[in-house]
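Asks: Sequence below, structure please.
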Amino acid sequence: MSSTTFAELGVPTPITDVLERDGKTSAFPIQVDTLPDTLAGRDVLGRGRTGSGKTLAFSIPLAARLGAGRAKARPGRPRALILAPTRELATQIDAVVAPLAAAYGMRTATIFGGVSQRRQEQALSRGVDIVVACPGRLEDLMGQGHVSLDAVEVTVLDEADHMADLGFLPGVTRIMSKTPQRGQRLLFSATLDNGVDKLVKRFLSDPILHSVDDASSPVEAMTHHVFHVDGADAKKDVVHALASGTGRRILFTRTKHQAKRLARQLTAAGIPAVELQGNLSQAARDRNLAAFSGGGVRVLVATDVAARGVHVDGIELVVHVDPPAEHKAYLHRSGRTARAGSAGDVVTVVMPEQRKETEQLLRKAKITVRPQAVNAASSPVTRLVGEVAPHVAPTQAAAPQSHHTSHPGDGRSAGGSRPGRGRRSGGRGRAQGSSSTTAQGQGRQARGQGGAKAGGSANRAQGASKTTGTGASSGGAAAFSARGGSGSGRRRSR
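Replies: Model (predicted):
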């Protein structure tokens, strides 16, 4: 299948130059579908899973429209507004849109709670073209008279369904009602439930719907595994083994306390890890996320605060250390891997008393997978680790200061190497002789928009089977990996 370039979609040269310098040359399906309409000034409703390329899909037309207008930003009166549900997502959206805005000499600013608002006030008073904001802090600043939305030409609402899940829709409604009705409005969401449809009807004018997959349709390049363990000790060993691979991986826990404790346990065991949970200060969250996204630390232990707000390319593995409470959370957590055309694996570790509820959860998520009874040495586990590494018990670990470690409240980290583990280069070491069911071009395209993948995660999609038969296992354990869904259909309608 031939790829479509951004220039062919009508993206202006100043923006394509920025994209090309960043290695982004070919557009993803949601970008191919939406850009002709968004660049033409139409209101657009974009539906697609997280990781499908939505951020660039709305950042490009926003920067192009404002850049063509050449108007000068006035103090406290931004020309464009992007609303996001979490601080992490707002920061990452700004990282995408800021270089595009800079191509036209425009400035951006982020607005969210958890930090002093003084710098945000100062940025607004100097005049910014594009504001990326979370609803709560933005409403505070509006009420204090620091910002007015009457000059907004383009309004973007990203992850509207997550806004609804967090109870933000009343605030979003109040904010959007303050933007000019004549302005262009773009809404991106994985689903249209929980009141999102009411936002569409009220604020979008004759919108064009572009749908690339659905939130409930599992990613083809994502392989799901369910590992049954027989007790707490076995679970701990399996989780430590899965965390010890060389590529980026996210481990999800249900509570903030569990995330903090597991990150410390892994670090003490010679597996540098950082945590991301609600009790950390914003500065600590930023530092830990930067350490993870920059490659200094390969393991992130997170609560659901990270399930929708963290977009980091090259995550090879997501581990549900604790199965989530409901199926939407499972899909959102799992969506941290297999992003933007890349492949990835998802593991759910299940204790005996969790088996029935996990079975029900996966049925609702439309995931079909055969559970496997495992321990840390089982072949289904070691294949995901990518190397046969000795388990390092906490009592055998070197002094904690020799590793990357996270301290709640300040996010400081210390550098070091992992003891007792050999390096490995290249892919994951899948079973030999397996057939490829993931297009080889996916890894190359993923690198084109997401940068180099850590630990060879993009390359392992080439020539590595996503369904492993009984012959691939040792010790009599039959490995089974399942892909859900039947592909990605695209629909365009008015």
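Asks: from here on, contacts and neighbour counts on C-alpha atoms
Replies: Will do.
Asks: Check the gap between the nearest residue to residue 169 once chain neighbours are set aside and residue 157 for me.
Replies: Sequence neighbours aside, residue 163 is the residue nearest to residue 169 in space, at 6.2 Å (criterion: Cα to Cα, 6 or more residues apart in numbering). With distances taken as Cα to Cα, to the nearest Å, residue 163 is found 9 Å from residue 157.
Asks: Those two: who's more crowded?
Replies: residue 163 (25 against 22; other Cα atoms under 10 Å).
Asks: okay but that one is in contact with residue 83, surely?
Replies: No: using Cα atoms under 8 Å, residue 163 is not in contact with residue 83; the gap is 9.3 Å.
Asks: Not counting sequence-adjacent ones, nearest residue to residue 115?
Replies: Residue 115 sits nearest to residue 282 (Cα to Cα, 6+ apart), 6.5 Å away.
Asks: neighbours around that neighbour, how many?
Replies: Residue 282 - counted by other Cα under 10 Å - has 18 other residues nearby.
Asks: Now name the helix or strand holding the residue most central in space within the chain.
Replies: Nearest to the mean C-alpha position of the chain, by Cα atoms, centre = their mean, lies residue 311 at 2.9 Å. Assigned by DSSP states H and E, residue 311 falls within no helix or strand.
Asks: Please give the structure of this sequence too, so both can be compared:
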Amino acid sequence: SLQLNGKLVENLKTLFSASRMTLIQRGAVPAILRGADVMMKAKTGTGKTLAYLTPVVEWLVTRKERLTRADGSFALIVVPTRELGLQVHEVLSNLLRPFHWLVPGLLIGGEKKKSEKARIRKGLSVLVGTPGRLSDHVRTTECFNVKSMQFLIFDEADRLMDMGFEQDINCICDFVREKRDKSCPTRMQTVLVSATLQQKVRQFAHSLLSSPVYVTDSSSGAMMTETGEEGKEEEAGEGEDEENKKFELPSRLRQYWMSIPCKRRLLSLCSFLRQRSIPSTRACKMIVFVSSIAEVKFLHYLLPRAVLPDDIPIYGLHGDMTQAERTKSFYGFTASSRAILVCTDVAARGLDFPKIEWIVQFDPPTELEEYVHRCGRTARMTTEGDALLFLMPHEEKYVSLLGKHGLSLSPIPTRTLLVSEERRRRGGEGGGGGGREGEVWMLQSNPDPPAELARDAFTSFTRAYATHNKGTKAIFHPKALHLGHVAASFALRE
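Replies: From the prediction side, this is the model:
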């Protein structure tokens, strides 16, 4: 009914298997096409990226005169992380395949500014970038042409606010407003995309959007309200205080939890990952979330040596990696049908890895909302998925807390997992010896991991444990930890 460009429609069907729009797309695409500012709020995995990219591409390809690179940039998409930038740029590049005269660009750092400036000088029809890198070019790249800017889009707006990018965003917005040609026949549209509508995001929207349309994805369908009717959003839960807020995850997502004695955490993780990764003919893709960079490094070293099948590559992703390393890990995991990604919350929001079977939260998040965002990496669009939360016995009240916020988790008996691994070990598959929890080391004949990795992981874990907010502090209190047992969980002597 929208009468989109035929090549664009065919491309959506062929490359994205998009034969029909999702609920959020039904609300957002028409609103953007008719020239409105849009505030888009939807739970993860509902097609938000295509909801704003589709109308942008439609607008670009339906101009009376074909656009050229010399015309400069027509759309600017601001994202909070490099990985999300890579992902949005890839989707955009695929959408633009039939339209060779439209050139996408990516500005996320990791390469010489001179190379980026050269591409900007030639002309980039649609730009995807992180706030820091974009604001840098805004200040220093004279050839940055935004005279014909039509779309200013902020993806993961709540994350942009949480990460403190307000100053960079203001710099970008001021630049576009100042440099855009006042004689442009159409007004510039601004689109905000967010998983939540927290107070900071509402204030951000109020300062940027003009008479916006609010589009949200609800269980009853896509809901659109004109400006001034934000109260309807509050009825859906956004107006509630933090203590009573209700979260929503796809019904196709099965949530589980497991209570593990601290000393057996590492053994249990290795056992779980191993059991889910055999036989070798089975597709197996899992993400393991931890609370610190040092833990990522430790597990990235350990897991390939912890009797996992040889054909399961282990990838790491965290903020200390170089851009080349992050890009290699991101694309390597994305392309694999059997792989494990160990990461911090840098991968918790926005990223759309295909066919994720399990989300494993080895360390519970410090914020309740992060639990939801982590789980959102699986059961996306129409697929199913599973999520497992590791807890220590003194942390079990966290399950009830999640329940109060509308999240229901089923227990997995720990004994089943450990007995299965013990039988496997006695069967002679492992070998080795040793007496620490490190029992992981009983399963193999490989040498211990470098002591420095283990010590750093132990230190980072205990520090991160002390950062839980007031809502969960009583459950995750550092005084409840037995530091000797924590040390053992990182294969260190008690």
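Asks: about what we covered before: please enumerate the shared neighbours of residue 163 and residue 157 of structure 1.
Replies: Common neighbours of residue 163 of structure 1 and residue 157, using Cα atoms under 8 Å, 6 or more residues apart in numbering, are residue 84.
Asks: still on that earlier bit, trace the residue nearest to residue 115 of structure 1 over to structure 2, please.
Replies: The alignment partner of residue 282 of structure 1 in structure 2, by TM-score structural alignment, is residue 323.
Asks: Could you tell me how far residue 342 of structure 1 is located from residue 333 of structure 1?
Replies: Note on residue 342 of structure 1: its distance to residue 333 of structure 1, by Cα to Cα, is 16 Å.
Asks: swap in residue 277 of structure 1?
Replies: Using Cα to Cα, one obtains 14 Å as the distance from residue 277 of structure 1 to residue 333 of structure 1.
Asks: Looking at those two, which one has more neighbours?
Replies: Neighbours were counted for residue 277 of structure 1 and for residue 333 using other Cα under 10 Å; residue 333 has more, 26 against 22.
Asks: And the more buried one, what's its match in structure 2?
Replies: Residue correspondence to structure 2 (TM-score structural alignment): residue 333 of structure 1 is matched to residue 374.
Asks: circling back to that earlier point, can you tell me which residues contact the residue nearest to residue 169 of structure 1?
Replies: Going by Cα under 8 Å, 6+ apart, residue 163 of structure 1 touches 84, 85, 169.
Asks: for the stretch 201-350 of structure 2, what spans make up the helices?
Replies: Counting by DSSP state H, counting those that start in this stretch, the stretch 201-350 of structure 2 has these helices, from start to end: 231-233, 265-276, 293-302, 323-335.
Asks: so which of those helices is the most packed in?
Replies: Ranked by mean neighbour count, the helices of the stretch 201-350 of structure 2 are led by helix 293-302 with a mean of 22 (mean count of other Cα atoms under 10 Å).
Asks: Where in structure 1 does it fall?
Replies: Using TM-score structural alignment, helix 293-302 of structure 2 corresponds to residues 256-265 of structure 1.
Asks: For that stretch, give me the average deviation versus structure 2.
Replies: Compared with structure 2 after the fit, stretch 256-265 of structure 1 shows a mean deviation of 1.0 Å (mean Cα distance after the TM-score superposition for structure 1).
Asks: neighbours around the counterpart of residue 158 of structure 1 in structure 2, how many?
Replies: By TM-score structural alignment, residue 158 of structure 1 lines up with residue 155 in structure 2. Residues lying near residue 155 of structure 2 (other Cα under 10 Å) number 24.
Asks: Next up, the contacts around residue 155 of structure 2.
Replies: 77, 78, 79, 80, 192, 193, 194.
Asks: repeat for residue 83 of structure 2
Replies: Contact analysis of residue 83 of structure 2 by Cα under 8 Å, 6+ apart lists 326, 327, 330, 347, 351.
Asks: As a markdown table, these with distance to residue 93 of structure 2 would be great.
Replies: Converted to a markdown table, these look like this (distance: Cα to Cα, whole Å):
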| residue | distance to residue 93 of structure 2 |
| --- | --- |
| 326 | 20 |
| 327 | 16 |
| 330 | 17 |
| 347 | 21 |
| 351 | 16 |
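Asks: ok, back up a step: now the helix or strand where the residue nearest to residue 169 of structure 1 lies: buried residues?
Replies: Here residue 163 of structure 1 sits within helix 160-165, counting by DSSP H and E. Going by neighbour count (16 or more other Cα atoms under 10 Å), the buried part of helix 160-165 of structure 1 is 160, 161, 162, 163, 164.
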